[in-house]
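>>> requesting a structural model of the entry that follows:
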Amino acid sequence: MNITDTHTHLYSEAFDEDRSQVVERAIAQGVKRFFIPAIDSTYTDGMLKLESAYPENVFLMTGLHPTHVKADYEQELEHVRDLLAQRKFYAIGEIGIDLYWDKTFLIQQQEAFKKQIHLAKEHQLPIVIHCRDAFDEVFEILEEEKGEDLRGIFHCFTGTFEQAKKAISYNMKLGIGGVVTFKNGKIDTFLNQISLDHIVLETDSPYLAPVPYRGKRNESSYIVNVLNKVAAIYEKEADEVAQITTRNSEEVFGV
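You can find the predicted model right below:
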């Protein structure tokens, strides 16, 4: 089986004690590809070291996470621009708007989101969107920026059926992770009304561990629990879902 985890923070401090074992456990479960979203400049070295350790498996993004957008966000975006000038990345992410924790920098989040979409278009890269308590704000910007040069993944999708269709209309795949296994996750009630061609799998590890690990540290090997739940929702074999969702990830990332 060839499974792709389209969103995992394997460089996180949560894995400092056993990172290599975490990666090896995932590979043993059939997870061959790990796409690594950025947060801010303080994590760049850790991301590069992870790639050096697993060059066949790890694919890096660059970008500024919305919860890390502060008054000095332009300096962080300059770091992103510098990295893009130096080497290859597979996406701009994770970027977007988060109004769950703090609304103080909403205007800066909106500006950072737009500027990073423009960077993605300039470098012909997909975007990976973080959206929390901000569907209207994110969709407003996607409406402004829509076009053939806009594509990517709506990471950790937790919206309604109507919001799912809207995200797809902007050329986004839906990133489905541990929430699909939650009793109150809700997306399992309509997911099978959406073609599997629009779905990719993710963990967002170390966050959002699926059942039966909910509340514990998540890791990429647990994507098998997400895969099995999605296979059950679509009434398909897990192998087939792994194949389709990996193909979808190849379409997004170009690799």
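
>>> alpha carbons only for contacts and neighbour counts from here, please
Fine.

>>> quick check, P66 in contact with Q109.
Yes. Between P66 and Q109 a contact is recorded at 5.8 Å, counting by Cα atoms under 8 Å.

>>> which residues do these two both contact?
By Cα atoms under 8 Å, 6 or more residues apart in numbering, P66 and Q109 have these common neighbours: G96, I97.

>>> where do the helices sit along the stretch 1-150 of the chain?
19-28, 44-53, 73-86, 106-122, 135-145 (DSSP state H, counting those that start in this stretch).

>>> of those helices, which is nearest E250?
helix 106-122 (17.0 Å; Cα to Cα).

>>> give me the contacts around the strand or helix carrying I168.
Per DSSP states H and E, I168 falls inside helix 161-169. If you take Cα under 8 Å, 6+ apart as the criterion, helix 161-169 is touched by F135, F139, F154, F157, K173, L174, I187, F190, L191, H198.

>>> Proceed likewise with the subsequent sequence, for comparison:
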Amino acid sequence: MFIDTHAHIYSEQLLMDKDEFLERSLAANVTTILMPAIDKHTHEAMLAMEGPSPVKCISMMGLHPCSVKGDFEQELQLIEDHLRQRKFVAIGETGLDFYWDLNFKEQQYIAFKQQIEWAIQYDVPIVIHSRSSTRECIDLVTQYKGKGLKGVFHCFGGSREEAEQIMNLGFYLGIGGVLTFKKSGLDEVMRQVGLDRVVLETDAPYLAPVPYRGKRNEPAYIPLIAQRLSEVMGVTMDEIAEVTTNNAKKLFNL
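The predicted structure is shown next:
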């Protein structure tokens, strides 16, 4: 049994064949899919995916850093409204993205800090997006050490030093399709840091693993990531499934 801890299955790219990709997920023993939020334009579609399904689909709530614009305060208010109405499995995805657009860098920090505060308040994990900003995200999370903050650095692709710092903060590493890329270097990092703080994810429909790299990703590809991780670590697929599933259950209180 596998858990995909990060998949945007409510995206238009996947909704066109919703029933089929969910059936493929179940056939691949991916029995639970955690859905990170993006912004007000996708909340409704995400929440609708929690309906009856052969696979358990569970929502997070948050504001993606790439959606932090001039109206970010209104976006945060909508998130707070959702958080007051019901329980979510995590806050996210949030964080910092210094790859695409730096025009709202200061606002990204404000939004990230607010969502950290909510994660602590509601005692749920936070799911961190850290593209071109891993160091900055680690530094910010470090400021909350000892305050009960927990979570995962989604789509981790950093160095051994960064991985160890993240794990020392009590956080997990979200490992996805990048592990299967020949020149990512993530395989060597994983050999050095071990499995104690690892969860699996696809980030579907993005970052499909080899041999589907460049094509649409989906949760059914989790076993391809697990297979590569088992080769890297020199353990069986069963062990990868057991450890990563237990880690996800513990982190997200499933």
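
>>> that older thread, most tightly surrounded among the helices of the stretch 1-150 of the first structure?
helix 106-122 (a mean of 20; mean count of other Cα atoms under 10 Å).

>>> same for it, what does it pack against?
helix 73-86, strand 92-98, helix 135-145 (3 or more Cα pairs under 8 Å, 6 or more residues apart in numbering; DSSP states H and E).

>>> could I get these as a markdown table with distance to T4 of the first structure?
Converted to a markdown table, these look like this (distance: least, Cα to Cα, whole Å):
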| stretch | distance to T4 of the first structure |
| --- | --- |
| helix 73-86 | 24 |
| strand 92-98 | 17 |
| helix 135-145 | 26 |
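
>>> among these, which is nearest L227 of the first structure?
Here strand 92-98 is closest among those (Cα to Cα), at 22.1 Å.

>>> average offset between the closest one and the second structure?
Here the mean offset of strand 92-98 of the first structure against the second structure after fitting is 0.3 Å, by mean Cα distance after the TM-score superposition for the first structure.

>>> in that strand, which residues are buried?
By 16 or more other Cα atoms under 10 Å, the buried positions in strand 92-98 of the first structure come out as I92, G93, E94, I95, G96, I97, D98.

>>> swap in stretch 207-223 of the first structure?
Neighbour-count burial for stretch 207-223 of the first structure [16+ other Cα under 10 Å]: Y207, L208, A209, P210, V211, N218, E219, S220, S221, Y222, I223.

>>> just the ones in helices from those, please.
With helices taken from DSSP state H, the overlap with these comprises I223.

>>> how about the buried residues of stretch 207-223 of the first structure in CSV, adding distance to S249 of the first structure?
Compiled in CSV, those are given as follows (distance: Cα to Cα, whole Å):
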residue, distance to S249 of the first structure
Y207, 21
L208, 20
A209, 21
P210, 21
V211, 24
N218, 21
E219, 19
S220, 16
S221, 18
Y222, 18
I223, 15
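
>>> nearest to G178 of the first structure, of the buried residues of stretch 207-223 of the first structure?
P210 (4.0 Å).

>>> ok, the closest residue to that closest one other than its chain neighbours - contacts?
In space, and not counting its chain neighbours, P210 of the first structure is closest to G178: 4.0 Å by Cα to Cα, 6 or more residues apart in numbering. With contacts defined as Cα under 8 Å, 6+ apart, G178 of the first structure is in contact with E202, T203, L208, A209, P210, V211, I223, N225, V226.

>>> make it 6 Å
L208, A209, P210, V226 (Cα atoms under 6 Å, 6 or more residues apart in numbering).

>>> the helix holding I168 of the first structure: which residues count as buried?
Quick answer for helix 161-169 of the first structure (16+ other Cα under 10 Å): F161, A164, A167, I168.

>>> now it: how far from the chain's centre is it?
17 Å (Cα atoms, centre = their mean, to the nearest Å).

>>> show me what the helix or strand just after that helix is packed against.
Downstream of helix 161-169 of the first structure, the next assigned helix or strand under DSSP H and E is strand 172-176. For strand 172-176 of the first structure, the elements it packs on are strand 152-154, strand 199-201, judged by 3 or more Cα pairs under 6 Å, 6 or more residues apart in numbering; DSSP states H and E.

>>> after superposition, how close is the first one to the second structure?
Meaning strand 152-154 of the first structure. Here strand 152-154 of the first structure, set against the second structure after superposition, deviates by a mean of 0.6 Å using mean Cα distance after the TM-score superposition for the first structure.

>>> check the last one too.
Strand 199-201 of the first structure, aligned to the second structure and superposed, deviates on average by 0.4 Å (mean Cα distance after the TM-score superposition for the first structure).

>>> which other helices and strands contact that strand?
Using 3+ Cα pairs under 6 Å, 6+ apart: strand 199-201 of the first structure touches strand 172-176.

>>> hmm, try it at 8 Å
Packed against strand 199-201 of the first structure by the contact rule (3+ Cα pairs under 8 Å, 6+ apart) you find strand 172-176, helix 223-234, helix 238-253.

>>> can I get these in JSON lines with distance to E144 of the first structure?
Shown next, in JSON lines, are these (distance: least, Cα to Cα, whole Å):
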{"stretch": "strand 172-176", "distance to E144 of the first structure": "15"}
{"stretch": "helix 223-234", "distance to E144 of the first structure": "32"}
{"stretch": "helix 238-253", "distance to E144 of the first structure": "21"}
